[in-house]
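S.K.: fold the following and give me the result.
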Amino acid sequence: MRKIALTLVLAVVTGFTATASNPVENDKKEVKVSESTVTWKGYKVTGSHYGVIDLKDGALTFNNDQLTGGEFVVDMTTLVSHDLEGEYKGKLEGHLKSDDFFGVDKHATSKLVFTKVTPTGKNSYEVIGNLTIKGKTNPITFNMSVYGSKATATLKVDRSLYDVKYGSGSFFDNLGDKTIYDEFDLVVDLVF
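M.R.: The predicted model follows:
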C-alpha cells in the first residue's frame, strides 16, 4: 500500500513539475483598437494627401515574449483625410471610397495576416504577411518593432497589385501632373 501511495505521489509531483516548466506558447494579445492608429499617406506628382483609417480588430501572437504572428482587420469605411478641409476633404474621401480606389461599398474591410516572423534584433522583426485589399491578396514584407505593450510598423503598399488603378502611370499613359504614384505608406502604431 505504501509503495502504491509513494508511486502515486511521485507521479503527481512529476506531472506538476513538467507542467510548471513548460513555457507558455502562443500568447495572443488583443490590440486596443481605440488606442491604436493607422496613418496613410498617398503621393502624386504635385504633392501628397494623408489621413487615418481605423482598425476593426487585431491581435499579436507571442511565444515567450517573442513575436510569432499577427492578424488585423481594417475598417475601410473609416478612411478620412487630415490634410484638407470642407468641400475638398469630402470630395477626396468620397473618391478614395469609390470604385476608382478602394470600393468600400463592396469591400468594407481589408486584412493583414502574418505568415512568417523573423527576429532581426532586440525588439525588431521582419514580418512577411498576406495583405488583402479589394478582395485581392498579395504578400508584403515590412519591419516591426515591439516595446512592452506597444508595436510600430511602416508598410509600403503597391496599390496596382490590388486593382486600384485610378491615375496610375502603370495603367494609363500621358497622365502628366495628374499621375498618382502606385505606392502609398501605412504607419501603424499599436497598443495591446
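S.K.: could you use CA atoms for every contact and neighbour count after this?
M.R.: OK.
S.K.: buried residues in whichever strand or helix holds residue 157, which are they?
M.R.: Assigned by DSSP states H and E, residue 157 belongs to strand 150-158. When burial is assessed from 16 or more other Cα atoms under 10 Å, strand 150-158 yields the following buried residues: 151, 152, 153, 154, 155, 156, 157, 158.
S.K.: now residue 102: how far from residue 95?
M.R.: 9 Å (Cα to Cα, to the nearest Å).
S.K.: actually residue 15, not the one I wrote
M.R.: Taking Cα to Cα, one finds residue 15 at 62 Å from residue 95.
S.K.: another sequence for comparison is provided below:
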Amino acid sequence: MNLKKVSIVLVIVTSLAMVNCKEKKEPISGNSFPVQEASGAEYQVDPENSTIQWVGTKITGRHNGIVKIKSGYVKAAEENITGGKFTLDMSTISVTDLEGDLKDKLEKHLRTEDFFEIEKFPEAVFEIASTSKNSDAVLIKGNLTMRGITHGIEFPASIAWEAGKPISAKATLTFDRQKWGIVYKGKVDDLISDTVSLDLDLKTL
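M.R.: Okay, the predicted model is just below:
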C-alpha cells in the first residue's frame, strides 16, 4: 500500500472515530450533592408494598399515575437514616386518571423521547447523599439520575421506626422536569407545567 492510500485510510478511520465520539452521550452531572459514607445496618425496600405516585399539571387540568420501584435499600444507625439507594422501573409508568384509548395514548407518549425515553433509559435512580433531622421530619438530600442526567434534590420525609428498624417512609417532593431534559411543552393551548410532584410511600422488608 503506497503512502497516498495509507493517508486516505487514516482520514476515513479518523472521521469514523469522530462521528462515534459525537454520537456517544456521556452521563451529565448537574448540581449534585456529595454522597456521605453511610454507616449502620442495611434494610431492603419492599417493592410490592411501596408506592410512588406522580402528578403532572397543565393549563386545562392534571394527570396522575404510578411508577414502580425495582429495588432499593436504606442504611440506618440509632434511628437515623445514613444512606440509601432506590431504582425505579420507568417501564412501569402508568396513568390512573384516564381509561381506554386516552390512557393508552398518554402512557405511550410518556415512554417516548418527548418525556422519559424509556427504551434508552429504562431506569431512574435516587441515591441519598445526606440526612438531617428537622423538627418531626428528616430532611433528605440526594441525587436523582434520570435520562442519563443527575441533579440534587432535597425534601422532608416522615420515617416510622420499630425496634430501631425503619419500617416505612413517606414524603412529597417536586422537581423541574426540564433539568432532566424533559422539555416537551405540550400543545399551544394546553401547555404543560415544568413541575412534577411525587408522593412516596416506601416500606421495608
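S.K.: quick revisit: helices or strands up against the helix or strand following the strand holding residue 157 of structure 1?
M.R.: Using DSSP H and E, the helix or strand that follows strand 150-158 of structure 1 in sequence is strand 180-191. The contact analysis (3 or more Cα pairs under 8 Å, 6 or more residues apart in numbering; DSSP states H and E) places strand 180-191 of structure 1 against strand 37-44, strand 150-158.
S.K.: ok, average deviation of the strand holding residue 157 of structure 1 from structure 2?
M.R.: Between strand 150-158 of structure 1 and its aligned stretch in structure 2, the superposed structures give an average distance of 0.8 Å (mean Cα distance after the TM-score superposition for structure 1).
S.K.: where in structure 2 does that strand align, residue-wise?
M.R.: Under TM-score structural alignment, the match for strand 150-158 of structure 1 in structure 2 covers residues 168-176.
S.K.: pull the residues that contact that stretch.
M.R.: 153-161, 194-204 (Cα atoms under 8 Å, 6 or more residues apart in numbering).
S.K.: centroid residue for structure 2?
M.R.: Most central in structure 2 under Cα atoms, centre = their mean is residue 124, positioned 3.7 Å from the mean C-alpha point.
S.K.: tell me the counterpart of that one in structure 1.
M.R.: Match for residue 124 of structure 2 (TM-score structural alignment): residue 110.
S.K.: ok but that match is inside a helix, no?
M.R.: No: according to DSSP: H, G, I helix; E, B strand; the rest coil, residue 110 of structure 1 belongs to no helix; its state is strand.
S.K.: who's in contact with it?
M.R.: For residue 110 of structure 1, the contacting residues are 73, 74, 75, 76, 131, 132, 133, 134, 135, by Cα under 8 Å, 6+ apart.
S.K.: roughly how far does it sit from residue 185 of structure 1?
M.R.: Distance from residue 110 of structure 1 to residue 185 of structure 1, by Cα to Cα: 15 Å.
S.K.: filter the contacts of residue 110 of structure 1 down to just the ones in strands.
M.R.: 73, 74, 75, 76, 131, 132, 133 (DSSP state E).
S.K.: wait, the first one sits on residue 56?
M.R.: Yes: when contacts are counted by Cα atoms under 8 Å, residue 73 of structure 1 is listed as touching residue 56 (5.4 Å).
S.K.: leaving out sequence neighbours, find the closest residue to the alignment partner in structure 1 of residue 84 of structure 2.
M.R.: Taking TM-score structural alignment, residue 84 of structure 2 has residue 70 as its aligned residue in structure 1. In this structure, residue 70 of structure 1 finds its nearest non-sequential neighbour in residue 60, 4.2 Å apart by Cα to Cα, 6 or more residues apart in numbering.
S.K.: so what corresponds to the one you found in structure 2?
M.R.: So residue 60 of structure 1 corresponds to residue 74, using TM-score structural alignment.
S.K.: likewise for residue 177 of structure 1?
M.R.: By TM-score structural alignment, residue 177 of structure 1 lines up with residue 189 in structure 2.
S.K.: same check, this time on residue 27 of structure 1
M.R.: Aligned partner of residue 27 of structure 1 by TM-score structural alignment: residue 41.
S.K.: quick one: the match of residue 124 of structure 2 from residue 162 of structure 1, how far?
M.R.: Residue 110 of structure 1 sits at a distance of 11 Å from residue 162 of structure 1 (criterion: Cα to Cα).
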